[in-house]
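Colleague: This is a predicted model, with the sequence first.
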Amino acid sequence: MKLALITDLHANREAVQEVLDHARAQGAGRYAFLGDYVGYGADPGWVLDTVMDFVSQGAIAVGGNHDSGVAKGPSPTMRPDARRVIEWTHSQLDDRQLAFLRGVPLSRTEGDMLFVHANAFAPAEWEYIQSRIEAVRSLHATPCHYTFCGHMHEPKLFHLSGTGKVGDFIPSPGVAIPVPAHRQWLVIPGSAGQPRDGNPAACYAMFDIEEQALTFHRVPYDHETAADKIRRAGLPPALADRLARGE
């Protein structure tokens, strides 16, 4: 079975729709959503309804820091633009959507797979995995051989051998990577709704469970329409401008 790994959707309807269409065409049999469904973008209601529909059909979902901010209020350390969008987003959602954000777990384990937004060592503290140091700390925090997480908006793959040797690399889109279970793997698919690696194309990854193979994908989408919606909603213009630059 192929499992589509989608994270950091950030209320970007245009990007999320293209990613879902692409994953379906690639033969996805199941979906895992790794958090941050809202924040930054102008279509939080549509994105949440879409994710909730997939969850009702058996998809996996965990919550992210922007989801928590909308459900419980922004944290004191949140940047002004993010705080402004969170307050606006809360006003756009109904009770059912807010209840989903309040109830979605921070992590979920299925078999040998861990799904979490930020990391395995402290999911509720939202620390980023920026280097091998944080990646190893996360891998040591779980017995699972496959950890899938978001939060970082750039695609990356880390691995840890049984002898403690760690490696990392930036994957090439469309190239299947063998990920045998005798190692531990930490997979960051990159952001579907707001990539930050200089490429505006949406990111996601596909895990072929039987073949133990992982493929990262980039999917172009109409970022101009997504940006125009942000401006028309009265949200910070910088959030619109960055979509075209992939940052």
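Modeller: Structure received. Numbers count the residues shown, from 1 in each chain.
Colleague: contacts and neighbour counts: CA atoms only from here.
Modeller: Noted.
Colleague: Tell me the buried residues in stretch 37-47?
Modeller: In terms of neighbour count (16 or more other CA atoms under 10 Å), stretch 37-47 has its buried residues at 37-47.
Colleague: How about residues contacting it?
Modeller: The list of residues contacting stretch 37-47 from outside it, by CA atoms under 8 Å, 6 or more residues apart in numbering, reads 7-13, 16, 48, 64, 66-67, 70, 82, 85-86, 89, 92-93, 97, 193, 226, 229-230, 233, 239.
Colleague: The structure to be compared is supplied as follows:
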Amino acid sequence: MKIAVMSCIHGNYEALDAVLLDIDRQKAEQIYCLGDLVGYGPFPHAVVEQIRSLDIPTVQGCWDEDIVEGLNACECSYPSLLAERRGHLAHEWTRENIYPETREFLAQLPLTLKSDRLCFVHGSPHSNHEYLMPNMDAFTVLERVLAIDADVLFCGHTHVPYVRQLEGGQLQVKVRQPELGNGEDCSSFKTPLKRVINVGSVGEPRHGRPNATYVIYDTDTGGVTLREVEYDYRKTCAAIIEKGLPPIFAWRLSRGLEYAEKADDPTHVCQR
């Protein structure tokens, strides 16, 4: 069976519409969404209504959570003070421009979804704010996959698509036992091949082009196709400016960039 997996729509209805048309052309039998339906973009309500109307299984993204729970991240979550100010502006605009039923829908979204040996999350199984970067320590990534007992972990959040294979290997675990004179009990186990598939972003790509990205996955063969879909991003850029959102959002959308800002430690998750 062919399934489509998408993420990070961010209120960009033009991009979502184009991706849904492409999914239909690819004849996918099931669609999953990895959250961040809102934030940054000018059409949060329209995006949520489309996802609801199609009954697409969806997990809660970090922006979806923040709109429901309130913005509770500390300054360490932002790569700069400028990015923090823009983030707060986008949060306030989104919070003020969504309907109560939209907020209720975002509130009931689960943090994870599973289907057989596939798991769907926004950031990681640990937190929807955690970034699983392509060059992240392999042991840490493997621990995240093993924690939810899956063979394939689908995620988003980074806005850059990639496929990473974690080759099967042998892990050794040491347990210190003071009652045995500080001796260590060693045990080991083997892990089969695991994969992490980041589906990129529909509504705010950061891979260097404005095109929307998503993934087609074949559950029978394990085949992965990273899809890149062109759409009229200029309409979304114009709406961003028209609705009073920070103009830099339109600039970076038109270029598929992150505005050259990256956190020192993208895997960091604030504990506050």
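Modeller: Right, received. Where do you want to start? Just so we're clear, the structure is a prediction, and the values are computed from it rather than from any experiment.
Colleague: ok so, going back, which of the contacts of stretch 37-47 of structure 1 count as buried?
Modeller: Here the buried ones among the contacts of stretch 37-47 of structure 1, as counted with 16+ other CA under 10 Å, turn out to be 7-13, 16, 48, 64, 66-67, 70, 82, 85-86, 89, 93, 97, 193, 226, 229-230, 239.
Colleague: Just the residues you listed: which are in helices?
Modeller: 13, 16, 48, 66-67, 70, 82, 85-86, 89, 97, 226, 229-230, 239 (DSSP state H).
Colleague: Give me the outermost residue of structure 1 relative to its centroid.
Modeller: Relative to the centre of structure 1, and counting by CA atoms, centre = their mean, the farthest-placed residue is residue 163 at 29.8 Å.
Colleague: Trace residue 241 of structure 2 over to structure 1, please.
Modeller: Residue 241 of structure 2 is assigned residue 231 in structure 1 as its aligned equivalent, the criterion being TM-score structural alignment.
Colleague: Hmm, its match is touching residue 237, no?
Modeller: Yes: under the contact definition of CA atoms under 8 Å, residue 231 of structure 1 touches residue 237, with a separation of 5.8 Å.
Colleague: ranges for the helices of structure 1?
Modeller: In order along the chain, structure 1 carries the following helices (DSSP H): 13-25, 44-56, 65-72, 80-92, 95-103, 132-140, 223-232, 237-245.
Colleague: can these go into JSON lines with extra columns for distance to residue 178 of structure 1?
Modeller: JSON lines is the format used below for these (distance: least, CA to CA, whole Å):
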{"stretch": "helix 13-25", "distance to residue 178 of structure 1": "19"}
{"stretch": "helix 44-56", "distance to residue 178 of structure 1": "28"}
{"stretch": "helix 65-72", "distance to residue 178 of structure 1": "31"}
{"stretch": "helix 80-92", "distance to residue 178 of structure 1": "37"}
{"stretch": "helix 95-103", "distance to residue 178 of structure 1": "34"}
{"stretch": "helix 132-140", "distance to residue 178 of structure 1": "18"}
{"stretch": "helix 223-232", "distance to residue 178 of structure 1": "32"}
{"stretch": "helix 237-245", "distance to residue 178 of structure 1": "31"}
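Colleague: Nearest to residue 168 of structure 1 among these would be which one?
Modeller: Distance to residue 168 of structure 1, taken as CA to CA, is lowest for helix 132-140 among the helices of structure 1, at 7.2 Å.
Colleague: Can you mark which positions in that closest one are buried?
Modeller: Buried positions in helix 132-140 of structure 1, judged by neighbour count with 16+ other CA under 10 Å: 134-136, 138-139.
Colleague: what residues are up against residue 62 of structure 2?
Modeller: Going by CA under 8 Å, 6+ apart, residue 62 of structure 2 touches 35-36, 122-123, 128-129.
Colleague: Buried only: go through these for me.
Modeller: Among the contacts of residue 62 of structure 2, those classed as buried by 16+ other CA under 10 Å are 35-36, 122-123, 128-129.
Colleague: which of those residues lies closest to residue 187 of structure 2?
Modeller: Closest to residue 187 of structure 2 out of these is residue 123 (30.4 Å), distances taken as CA to CA.
Colleague: okay but that closest one is in contact with residue 156, surely?
Modeller: Yes: in this structure, residue 123 of structure 2 is within contact of residue 156 by CA under 8 Å, at 5.9 Å.
Colleague: contact partners of stretch 218-226 of structure 1?
Modeller: Judged by CA under 8 Å, 6+ apart, the contacts made with stretch 218-226 of structure 1 from elsewhere in the structure are 12-15, 18-19, 22, 41-42, 173-174, 200-204, 240, 243-244.
Colleague: For that stretch, measure first residue to last.
Modeller: Between the start and the finish of stretch 218-226 of structure 1 there is a gap of 17 Å, counting by CA to CA, to the nearest Å.
Colleague: What residues sit buried inside it?
Modeller: Of the residues in stretch 218-226 of structure 1, those with enough neighbours to count as buried (16+ other CA under 10 Å) are 218-219, 221, 223, 226.
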